[in-house]
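predicted model and sequence below, questions to follow.
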Amino acid sequence: MPELARVRFAADSIAGRPGYSADAEAGLLALLAENLIQQKISAGDELCNLDGWCSGIWIIQAGTVELTMANEHDHLVLQTVCRGEAFGLVQLLDGQSLPYAVRARTAVTALLLPVTKFPQLRRQPSFMELVVAGLTRRLVRAWDHLAAVLADDLSTKAARILLAEEREGVVPLPQVTLANLLGVSRPGLNVALGSLRDAGFIELRYRRILILDHDGLESAARIPSIVDPATDLR
């Protein structure tokens, strides 16, 4: 990836919004260019240990990583991070160690903005605006995951987690990861996904799921429409 394209990709990923870099200051892009380091991580390797320090802001170029916590029997998957997404931003703001581990589910290529550069980065208003924009979008996604876990039946859970994990019409995750995200058994999830498939909302592929009918899937997820308060006269 050419240098300018790589830096723009990093800025867009941190902000959580494609096209952010088009309006970014030249100084911000130059700052990122000076400090980004490309890394390759093998499947199963940890990028950050549980309750440990993350080595910086990671920007995923290829592959998938999982944010996990251990329970008595297994590891719970809290969230996944795929191409064009980033993690490690919270540590930049508060300096706290992470309450979860981060490991590569597949082979991963990533850009790293090292933690040693954080004191310099925090003094740059344009960079902190980038981080806050990204955290805002990640907060919304976290609520989407919570809504999926708290749903009252498995079919609703499945529909909601597919919407939360969708990337451009594709859920790039195997069913075992989706089951871990919801904290349910894989056979139970298979039944729920089968009902969504039979309804024509999704197509099941190897290690990924295609969303064919977004409106239908939202209906299955029972997501209410947003009403403009100015027109709601009840």
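Happy to help now that I have it. Numbers count the residues shown, from 1 in each chain.

rest of the way, CA atoms for contacts and neighbours
Fine.

once you drop chain neighbours, what's closest to the most centrally placed residue in the chain?
Among the residues of the chain, the one closest to the centroid is residue 81, at 3.9 Å (CA atoms, centre = their mean). Nearest non-adjacent residue to residue 81, counting by CA to CA, 6 or more residues apart in numbering: residue 65, 5.3 Å away.

surely the residue nearest to the centre of the chain meets residue 60?
Yes: taking CA atoms under 8 Å as the definition, residue 81 is a contact partner of residue 60 at 7.3 Å.

point out the other helices and strands that the longest helix belonging to the chain packs with.
Secondary structure assigned by DSSP state H gives helix 125-149 as the longest helix of the chain. On a contact count with 3 or more CA pairs under 8 Å, 6 or more residues apart in numbering; DSSP states H and E, helix 125-149 meets helix 3-15, helix 89-94, helix 118-122, helix 154-165, helix 175-182.

included below, for side-by-side comparison, is a second structure:
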Amino acid sequence: MIHSHRAFSHLVHAVGEEGFGDDRLRQAAWVARCVGRDRTGPLRAQDFERLADRFEAESVTAGSLLFSTGAPPKGVWFVREGLIELSVDTDREHTVVDVLRPGDLAGDLAILLETPPPYTARARTDAHCLFLPAPELEALLGDPAICRRWLTSVSKRLAAGQGRLINMLGRPLPTQLDQLLLDEAVDNTIDLPHRTLAAMLGTSVPALNKTLKEFDRDGLITLDDPRIILTDPDRLHHLESAH
């Protein structure tokens, strides 16, 4: 798994223009793509019921801090209700790199890889989470069945992230952007800053915006700043598969 994580990091730096300068944001954005989603999470509904005494129920108000960039991880957060925002703060600005929704989780990779998270997590809305402290995670991993499922979940997430990056290598910006929009859309809407999308593609914001406007003129998307709405996802899928 450590080898997979290193390979993933090398692929992140291989995508985009030579000399791209926003490496910290790009790394954080792509690592955020490896958080646990509802469909790839390691625990099942019955696990939460059976292991309820190991979790701490946390109701957090909008703006509350869950964990900080670079801080040693204290546990795993499972989102049950509300939205959690992952972001990177630089001298220039605060940039959102992803949003966690009910069923998602974050924090396990940082613990298993003994690497501080490259982003900060705050509640975007009032939210309800289940918190699994790091010692409880280690105890859970003593159960062979749960350990196998957890490692399988992490491996699948890293493999999916690597697959996305490999599919982008050597492709022109419009094709890369096409794929990224399809991958990032939730209900045909992308709710991420253009700076984050540009960083993930290793390009400049002006170059990204130029391509987005071309997509808008072609009727593929609608720009509803800051949101991007996929108006013709079928045609986007066709264009992506044609390359």
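Alright, I've got the coordinates. All of these numbers come straight from a predicted model, not from anything done at the bench.

which one of the helices and strands packed on helix 125-149 of structure 1 is the most hemmed in?
With neighbours taken as mean count of other CA atoms under 10 Å, these reach their highest mean count in helix 154-165, at a mean of 23.

hmm, back to that, reformat the helices and strands packed on helix 125-149 of structure 1 as CSV; add distance to residue 49 of structure 1.
Formatted as CSV, these follow (distance: least, CA to CA, whole Å):
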stretch, distance to residue 49 of structure 1
helix 3-15, 21
helix 89-94, 13
helix 118-122, 19
helix 154-165, 24
helix 175-182, 19
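
select, out of those, the one closest to residue 73 of structure 1.
The closest of those to residue 73 of structure 1 is helix 175-182. By CA to CA, the value is 12.1 Å.

in structure 2, which spans are strands?
With strands called from DSSP state E, structure 2 shows them at 56-60, 65-67, 75-81, 84-89, 94-100, 105-106, 120-123, 127-133, 189-190, 221-224, 227-230.

got those strands as JSON lines, with distance to residue 198 of structure 2 columns?
What follows is the strands of structure 2, written out as JSON lines (distance: least, CA to CA, whole Å):
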{"stretch": "strand 56-60", "distance to residue 198 of structure 2": "31"}
{"stretch": "strand 65-67", "distance to residue 198 of structure 2": "25"}
{"stretch": "strand 75-81", "distance to residue 198 of structure 2": "27"}
{"stretch": "strand 84-89", "distance to residue 198 of structure 2": "14"}
{"stretch": "strand 94-100", "distance to residue 198 of structure 2": "11"}
{"stretch": "strand 105-106", "distance to residue 198 of structure 2": "23"}
{"stretch": "strand 120-123", "distance to residue 198 of structure 2": "20"}
{"stretch": "strand 127-133", "distance to residue 198 of structure 2": "29"}
{"stretch": "strand 189-190", "distance to residue 198 of structure 2": "13"}
{"stretch": "strand 221-224", "distance to residue 198 of structure 2": "15"}
{"stretch": "strand 227-230", "distance to residue 198 of structure 2": "14"}
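
which residue lines up with the residue nearest to residue 81 of structure 1 in structure 2?
Alignment note (TM-score structural alignment): residue 65 of structure 1 maps to residue 85 of structure 2.

cool, and residue 97 of structure 1?
That one, residue 97 of structure 1, aligns with residue 115 by TM-score structural alignment.

the alignment partner in structure 1 of residue 224 of structure 2: neighbouring residues, count only.
In structure 1, the residue matched to residue 224 of structure 2 (TM-score structural alignment) is residue 205. Neighbour count of residue 205 of structure 1, defined by other CA atoms under 10 Å: 12.
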